[in-house]
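Chemist: Okay, predicted coordinates and the sequence, questions at the end:
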Amino acid sequence: MVGNLLLRGMIAGAIAGILIFAFARLFGEPLVDAAIAFEEATAQAAGTAAEPEIVSRAIQAGPGLLVGVMAYGVAVGGLFALVFAFVHGRFSSLSARGTSAVIAAAAFVAIVIVPAIKYPANPPAVGSSDTIGVRTELFFLMIVVSIASLVAAVAIARSLAARYGSWNGAIVAGVLFVVFIGLVEYLLPPINEVPENFSATVLWRFRMTTLGMHMILWLVLGLAFGALAEKRLGAKSGLRPAYR
């Protein structure tokens, strides 16, 4: 059963990958080109040689982008299916579609929104090569803390539900999650390496486009996988599958 769901998760991830590729080609790549042009102009003005192009932009924006987003989508789709197999029927009476939608929404918040508030995505020409290691570590630390906090919030909500009701328990857990995440993001060091003369419009549009790509991924996983899983498991709400 888990293998069957895993396959469906990978199929949903592949569908998401195709849509993300089309979205990135249309909206993202022109912004990357603008950022690269800024970087080259800055290097030329400073009298320094531009970095050698190991892979051409045509390959990066075409086959390279397609392979990258497809591999990412399929991998995340597989992991999504495994999480669904563990959660569905054990923690709520939601249908397969409902469970899938809730998992996707929670993942979008924990993996995308929360880290992006502190460390938003940046295009080429933004960020120093000397700090890339630190920036990467802080970003993934924020993801780990966010996921762990969300899991803890769910556990708190379930614990409080028996005594104060599901709605009150969810509100308290949600408030605790927001307060804790806010404290963590306040304590973590800020990173601001945007050049003063870099286009604010390009930066904003790049970050919104990146957010849109992630939104497509989790929206498709939540809806497409939910439909595929429900077709396999049956639409009866509250059905607890015996995964083996």
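Modeler: Looks like it arrived, so ask away.
Chemist: can we go C-alpha only for contacts and neighbour counts from here?
Modeler: Noted.
Chemist: and the gap between the most centrally placed residue in the chain and residue 12?
Modeler: By C-alpha atoms, centre = their mean, the mean C-alpha position of the chain lies nearest to residue 112, the distance being 4.1 Å. Residue 112 sits 19 Å away from residue 12, going by C-alpha to C-alpha, to the nearest Å.
Chemist: just residue 120 next, same as before
Modeler: 26 Å.
Chemist: returning to that earlier point: under a three-state scheme, what state does the residue nearest to the centre of the chain occupy?
Modeler: Using DSSP: H, G, I helix; E, B strand; the rest coil, the structure places residue 112 in helix.
Chemist: and it, how far is that from residue 118?
Modeler: 11 Å.
Chemist: And for residue 193?
Modeler: Relative to residue 118, residue 193 is positioned 14 Å away (C-alpha to C-alpha).
Chemist: the more surrounded of those two?
Modeler: The neighbour comparison of residue 193 against residue 118 (other C-alpha atoms under 10 Å) goes to residue 118, with 19 against 12.
Chemist: shouldn't the more buried one be in contact with residue 185?
Modeler: Yes. If you go by C-alpha atoms under 8 Å, residue 118 and residue 185 touch, sitting 6.2 Å apart.
Chemist: Can you point out the buried residues in the helix or strand hosting residue 85?
Modeler: Residue 85 is part of helix 65-87, with elements assigned from DSSP states H and E. Neighbour-count burial for helix 65-87 flags 65-66, 69-74, 76-82, 84-85 (criterion: 16 or more other C-alpha atoms under 10 Å).
Chemist: can you check stretch 191-208 too?
Modeler: Neighbour-count burial for stretch 191-208 [16+ other C-alpha under 10 Å]: 194, 202-203, 206-208.
Chemist: The structure to be compared is supplied as follows:
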Amino acid sequence: MMSVSVRALLVRGMLAGLAAGVLALITAYLLGEPHVDSAIAFEEAHSHDHGGGGEELVSRTMQATGGLATGILVYGVALGGIAALAFCVALGRVGRFGPRATAALLALGAFTAVFLVPFVKYPANPPAVGDPDTLDQRTALFFLMIALSVLLVIGAVILGKRLAPRLGNWNATVAAGAALAVAIGLAYAFLPAGDNVPEGFPATLLWEFRLSALAVQLVLWTGFGLVFGELAERLVVPKAARERQPDAAVTPAA
């Protein structure tokens, strides 16, 4: 394999994150924003009933356009860079996978560890859901769950690799997966709940909002895995080797 610098992969990871962020932005705007508008309407009606409400510091139009775009694109670029660094560590060390397969597995693992596992315990909520007085606590719990999830997934991968020589790849993977499921279950059981839906909030709206949040993350990580896999493949594997074997196994990046 040709020598590949971490910097080159990092740049491609950030570009792939930007491209994936554009796809996620379109998804969020088309699927998520209508539900946000409905939730805001519920919140305003609820606050008016109690004489509440306050001055809007940022217009809703700006939130749904410039604010949404900035947040998702910056998020995509940042996660793309971090994922590219993880790709440098994983390439050639987690099995005989080529760059595209490694990128796909990395994207799947990141989606599961960074979003899906925390999401099951602390699902995304639209405006008007959750007590404002507990916002800091709920935010801290969510990031704690992300940290635990990432550490547990990394631990499961390490456990599987250590068990493989004795149990074989399949049995080691099953054992590591079972240990991961038990550990995540314990985390779910012992961490406090953070979901308090106000009385009268439409259950269908809450469900659809959470589905749209799931769709945004799924599009983001799927797009990143596909785009970065292609960019990394072109960088890591010479053209002649790609023509002979499209997803040839490679050795670790320099």
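Modeler: Arrived safely. Small disclaimer: the values here were computed from a predicted structure and weren't measured.
Chemist: and whichever helix or strand comes after the helix holding residue 85 of the first structure, what does it pack onto?
Modeler: Next helix or strand after helix 65-87 of the first structure toward the C-terminus (DSSP H and E): helix 96-107. Using 3 or more C-alpha pairs under 8 Å, 6 or more residues apart in numbering; DSSP states H and E as the contact test, the elements touching helix 96-107 of the first structure are helix 65-87, helix 200-220, helix 226-233.
Chemist: what's the matching range in the second structure for the helix or strand following helix 96-107 of the first structure?
Modeler: Heading C-terminal from helix 96-107 of the first structure, the first helix or strand you meet, by DSSP H and E, is helix 114-118. Per TM-score structural alignment, the counterpart of helix 114-118 of the first structure in the second structure is residues 117-121.
Chemist: Mean per-residue distance, that stretch versus the first structure.
Modeler: Compared with the first structure after the fit, stretch 117-121 of the second structure shows a mean deviation of 0.8 Å (mean C-alpha distance after the TM-score superposition for the first structure).
Chemist: any idea how far residue 34 of the first structure is from residue 110 of the first structure?
Modeler: 30 Å.
Chemist: Between those two, tell me which one has more neighbours.
Modeler: residue 110 (22 against 16).
Chemist: which residues does that one contact?
Modeler: Counting by C-alpha atoms under 8 Å, 6 or more residues apart in numbering, residue 110 of the first structure makes contact with 143, 146-147, 150.
Chemist: Filter those residues down to just the ones in helices.
Modeler: Assigned to helices by DSSP state H, the following of those qualify: 143, 146-147, 150.
Chemist: mind checking how far residue 225 of the first structure is from residue 68 of the first structure?
Modeler: For residue 225 of the first structure, the distance to residue 68 of the first structure - C-alpha to C-alpha - is 21 Å.
Chemist: Likewise for residue 103 of the first structure?
Modeler: Distance from residue 103 of the first structure to residue 68 of the first structure, by C-alpha to C-alpha: 24 Å.
Chemist: Can you get me a residue count around the equivalent of residue 94 of the first structure over in the second structure?
Modeler: Counting by TM-score structural alignment, residue 94 of the first structure lines up with residue 97 in the second structure. Residue 97 of the second structure: 19 surrounding residues under other C-alpha under 10 Å.
Chemist: Determine the three-state secondary structure at the nearest residue to residue 97 of the second structure once chain neighbours are set aside.
Modeler: Nearest residue to residue 97 of the second structure, sequence neighbours excluded (C-alpha to C-alpha, 6 or more residues apart in numbering): residue 249, at 4.8 Å. At residue 249 of the second structure the chain is in coil, as set by three-state DSSP.
Chemist: Neighbours of the residue mapped onto residue 62 of the second structure from the first structure, how many?
Modeler: When the first structure is aligned by TM-score structural alignment, the residue opposite residue 62 of the second structure is residue 59. Neighbourhood size, residue 59 of the first structure [other C-alpha under 10 Å]: 11.
Chemist: ok, residue 59 of the first structure to residue 65 of the first structure distance?
Modeler: Distance, residue 59 of the first structure to residue 65 of the first structure, using C-alpha to C-alpha: 8 Å.
Chemist: So what's the residue count around the equivalent of residue 150 of the first structure over in the second structure?
Modeler: Using TM-score structural alignment, the partner of residue 150 of the first structure in the second structure is residue 153. Residue 153 of the second structure has 23 neighbours, counted by other C-alpha under 10 Å.
Chemist: cool, residue 26 of the first structure as well?
Modeler: When neighbours are counted by other C-alpha under 10 Å, residue 26 of the first structure registers 12.
Chemist: Mind telling me what it corresponds to in the second structure?
Modeler: Match for residue 26 of the first structure (TM-score structural alignment): residue 30.
Chemist: For its match, give me its contacts.
Modeler: Taking C-alpha under 8 Å, 6+ apart as the definition, residue 30 of the second structure has no contacts.
Chemist: Once you drop chain neighbours, what's closest to the equivalent of residue 75 of the second structure over in the first structure?
Modeler: Per TM-score structural alignment, the equivalent position to residue 75 of the second structure in the first structure is residue 72. Excluding the flanking residues, the one nearest residue 72 of the first structure by C-alpha to C-alpha, 6+ apart is residue 17, at 7.4 Å.
Chemist: The one you found pairs with which position in the second structure?
Modeler: In the second structure, residue 17 of the first structure lands on residue 21 (TM-score structural alignment).
Chemist: ok now do that match, which residues does it touch?
Modeler: 72-73, 75-77, 220.
Chemist: Please repeat the previous calculation with a cut-off of 10 Å.
Modeler: 15, 27, 69-77, 79-80, 216-217, 219-221, 223-224 (C-alpha atoms under 10 Å, 6 or more residues apart in numbering).
Chemist: Residue 75 of the second structure too?
Modeler: 17-18, 21, 69, 220 are the contacts of residue 75 of the second structure under C-alpha under 10 Å, 6+ apart.
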